[in-house]
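Trainee: no FASTA, just this:
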């Protein structure tokens, strides 16, 4: 028995080490190889930069004005990362996202191990690391990777507290502490996702003992204290307007009104398959298995289904939708797919399991083969900066084809190798994308080169204005704070009616629309296409 336990512990350490190394390669190696891209990244980086300048870590500011959209924690993490790495670089700004994405993968492994066994946890960690949306957001200075860690930790804490009564106080403490920190990251959703998951599990299993447990009520004040302490501090600095804007107009109102990102009711039914690719191919099979006897009666399976399905429909009811809002559900989806694979490997003679795994497996191998064959041609035909990576696309294609062959020939004899082969292929593809493709796309997406030209010409933020754009990327890359923003032609006209030379950044399309309405001469100096729109720097003097 002792030898067996030692073997389990050794395998646990090996699998944890593999996940850490895999995340280091897939998330961190090329994290800073391209600039911050709008709309979110430079905006969040600028809020963090202004935090460092002002020393105010309670009330976020953007362009010198109170920033109502998000609470302060994520920006404080970026500021801390900048201090840690010695500069406000792309790597430092994205580091919190990659760091918490890695922690989420390790947490998913540990949760899978507790729910089922080591292999489920290990597979789930690899699946989570190699789906498109999670990988992409681990490379972005977006809040959602960080939020997902705290929602996952909170959910895990509640479930493990129910499962292990002897450690219940500790797990509830972790759950509410994580929920409170998550609330400072992205407000209500940090409580809603764990709350709906827990409620669904209690209703489905008819286990309402939690509501009578004094340990639950003893630890609940931890969450309340964290939230209220910040709200009081924010109210003292920002007043009732800040609280109302943050807690309703910028968050809750999105559920009831089409404030921003309006999408139809069934939007997530197409967005989730794309985001969870390529593993979504196995997700319908995972759901079919979960609803089969005896699995549908297992508390662990009920827990995962409640986590995913209830929250999926909750987010679908919201008027405002974005693909990344579903990220807190991705650990549950990964665990369900991992459970499917583990059952298949444990009972490979089961006819239903063979169909549930092998049919989507063949489909995935076909997609990977077509990708490998098309990749060199796609890169070669791409615009010139990307086409220069044609020479690197060829060996990657051969590696993918070799991996597909490896998976195909091991699918019966060593099926676990076929799973690991697929994750390796996907990991290599993501690494290639981050190392070669995204830095080339950066040439047309980055606002940095144009901002440097603007800063060299303007030199003083008082003489610069924005019209028809938020301009956070230009705040960040010029270093200017308190740049005037105009949305009415008359306000812009007043700004230009001065004897000294002043400037304005404006989309070219907008400039063409207002040019005849100002009745004053406006002179374009420089322009550059950034992403999909061309931006002009205009002035009142030739």
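Mentor: Done, it's in. As the structure is a computational prediction, the values presented were derived from the model and not from experiment.
Trainee: going forward, measure contacts and count neighbours with C-alpha atoms only.
Mentor: OK.
Trainee: give me the element the closest residue to residue 323 other than its chain neighbours is part of.
Mentor: Leaving aside its sequence neighbours, residue 323 sits nearest to residue 271 (C-alpha to C-alpha, 6 or more residues apart in numbering; 5.9 Å). Applying DSSP states H and E as the criterion places residue 271 in helix 267-275.
Trainee: packing partners for that helix?
Mentor: The contact analysis (3 or more C-alpha pairs under 8 Å, 6 or more residues apart in numbering; DSSP states H and E) places helix 267-275 against helix 132-138, helix 311-317.
Trainee: select, out of those, the one closest to residue 425.
Mentor: helix 132-138 (13.4 Å; C-alpha to C-alpha).
Trainee: right, and residue 142 touches residue 38 too?
Mentor: No - counting by C-alpha atoms under 8 Å, residue 142 stays clear of residue 38, with 10.7 Å between them.
Trainee: of those two, who's got more company?
Mentor: Neighbour totals were compared for residue 142 and residue 38, and residue 142 leads with 23 against 17 (other C-alpha atoms under 10 Å).
Trainee: so what's the more buried one up against?
Mentor: Counting by C-alpha atoms under 8 Å, 6 or more residues apart in numbering, residue 142 touches 40, 41, 44, 97.
Trainee: another structure for you, compare them:
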């Protein structure tokens, strides 16, 4: 006979368990944050190295690989030709990962971006916890950096420089505030300028813009503008110049073409201005800019609704730290707001400043905005239900052909999602924490299902395999990329081809416009003019020739 006592006990104990969970989340935001950090590691690392390198990844990888092959870490090159677009600090780090791990895989290439991503989130938590003395805001701000839409399913998969660079820039902001509070002008200037030198050697002139606008705005707002003319500022600036100058002095020993280096960096910067794109396109960008980035940051941007409280602005003014990050944000955001081809990853050092303000508004005003709170809670629940419905949809995309143990993974993800959705429904004041956990489940589903699916449908994978095969055929022999100039931009997957060829051969590819020399040649969409050229193999638009 069925025992009703066990069922009754379950119904009685369930509300108590929910209440205990809520009490834990309320009382232990710091422990909750670090638990979420640990839980986020598998979703972000699983299948991280599955897809071929794309976007800017192969360029960074090429420079680092060629440094190792040539044993010259002073001068960045691609295809043995000088590369001027970025200074080499990030490439040194990437080369270090290659040498440390002993491989040049996609997973290793992306680690120098993924590790700083976690360190960045932890840095946000530590800074906000220290300056605001509110671990709830600190935990939420740090996690929003990991689970906003842009980071969750795009930037966290790429071995780009921007996360590392933005982490250092954000750290500089926080240290400026730390020493500003103590009126320690020498350390304020010195440390921020040392970080500026480091970030300059990573990405170039952008670092000077951040340092300049930040210092001018902060010192002006705090009525310390005269400190820009102090010996502490001048001496610290000279230290930064010395660090940057030391690199370029060493660089000059190998390549005296400074004009080519600086003109390229300047040309890249000038392409992002209204002068390049025209007034109409610039105006359209200015109008779209805030809405576009609210979309990129969804669902974190839901918390923007709490900023409409009448006391929000006054609350910022009354808190020195919130005032500081607002001044820093406003001092730097306009550069990107006026730049028509601004990409979201360029703003990663500014996004956390917004997350802090949104988190502050959420915890400060949610009880005073019951209607908005109810709307946000309903949206969270609807999104959670959508995730629960979306996971079984994997069956309709024939993923069994690409995903191992598909049934087990779907059951696992669906069970966790239903449990988390139940918590979102039942918890009263801590709904955001299980919702953030659910977003990590979404990322895990993305890593398990979407990435393998993309692998089989991306043209990049074909060119990776073609480049690896050509590299194997020509290993130990001279290989030229025929007629590289001047149509690099017209060759799809150009840098991918170069990287996978060089990775397979462990020898630099040489660019040439002359087909008179003996050796192997690969071409894109063209034949060799040399009559003695023998076609070895064709790969769609690629061809591999040999001249004996």
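Mentor: Right, received. Where do you want to start? Model, not experiment: these values are computed from the prediction.
Trainee: ok, the contacts of residue 142 of structure 1 in structure 2, which still hold?
Mentor: Retained in structure 2 by both residues aligned by TM-score structural alignment, their matches' C-alpha atoms under 8 Å are the following of these: 40, 41, 44, 97.
Trainee: from residue 90 of structure 1, how far off is the last one?
Mentor: Right, the one you point to is residue 97 of structure 1. Residue 97 of structure 1 sits 12 Å away from residue 90 of structure 1, going by C-alpha to C-alpha, to the nearest Å.
Trainee: ok, back up a step: for residue 470 of structure 1, find the nearest of the helices and strands packed on helix 267-275 of structure 1.
Mentor: Checking those against residue 470 of structure 1 by C-alpha to C-alpha gives helix 132-138 as the closest, at 22.4 Å.
Trainee: before we move on, the earlier item: just flag the most distant two among the kept ones among the contacts of residue 142 of structure 1.
Mentor: Counting by C-alpha to C-alpha, the most remote pair of these is 40 and 97, 12.9 Å apart.
Trainee: now, which of the contacts of residue 142 of structure 1 lie within helices?
Mentor: Per DSSP state H, helices hold the following members of the contacts of residue 142 of structure 1: 40, 41, 44, 97.
Trainee: can you list the residues you listed in CSV and add neighbour count?
Mentor: Shown next, in CSV, are those (neighbours: other C-alpha atoms under 10 Å):
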residue, neighbour count
40, 15
41, 21
44, 27
97, 27
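Trainee: and the aligned partner of residue 324 of structure 2 in structure 1, what element?
Mentor: Using TM-score structural alignment to pair residues, one finds that residue 324 of structure 2 aligns to residue 303 in structure 1. Using DSSP H and E, residue 303 of structure 1 maps to helix 299-305.
Trainee: what's the counterpart of residue 243 of structure 2 in structure 1?
Mentor: So residue 243 of structure 2 corresponds to residue 226, using TM-score structural alignment.
Trainee: could you look up the SS state of that match?
Mentor: helix (DSSP: H, G, I helix; E, B strand; the rest coil).
Trainee: who's the closest spatial neighbour of it, skipping the chain neighbours?
Mentor: Residue 226 of structure 1 sits nearest to residue 180 (C-alpha to C-alpha, 6+ apart), 5.6 Å away.
Trainee: show me what contacts the counterpart of the one you found in structure 2?
Mentor: For residue 180 of structure 1, the aligned residue in structure 2 is residue 197 (criterion: TM-score structural alignment). Residue 197 of structure 2 makes contacts with 207, 240, 241, 243, 244, as judged by C-alpha under 8 Å, 6+ apart.
Trainee: likewise for residue 124 of structure 1?
Mentor: Shown in contact with residue 124 of structure 1 (C-alpha under 8 Å, 6+ apart): 105, 108, 109, 112, 331, 334, 335, 336, 337, 338.
Trainee: my read is that residue 359 of structure 2 contacts residue 139, right?
Mentor: No - here residue 359 of structure 2 lies out of contact with residue 139, judged by C-alpha under 8 Å, at a distance of 9.1 Å.
Trainee: those two - which one has more neighbours?
Mentor: Using other C-alpha under 10 Å as the criterion, residue 359 of structure 2 and residue 139 rank with residue 139 on top: 27 against 23.
Trainee: buried set for the helix or strand hosting the match of residue 180 of structure 1?
Mentor: Secondary-structure assignment from DSSP H and E places residue 197 of structure 2 in helix 185-203. Within helix 185-203 of structure 2, the residues that count as buried by 16 or more other C-alpha atoms under 10 Å are 185-203.
Trainee: hang on, the earlier thing: how deep is the match of residue 243 of structure 2 tucked in, by neighbour count?
Mentor: Neighbour number of residue 226 of structure 1 under other C-alpha under 10 Å is 17.
Trainee: thinking again about what came up before, and the match of residue 324 of structure 2, how far from residue 199 of structure 1?
Mentor: The value you get for residue 303 of structure 1 to residue 199 of structure 1, if C-alpha to C-alpha is used, is 10 Å.
Trainee: the two: which is more packed in?
Mentor: A direct count of neighbours by other C-alpha under 10 Å for residue 303 of structure 1 and residue 199 places residue 303 higher, at 21 against 15.
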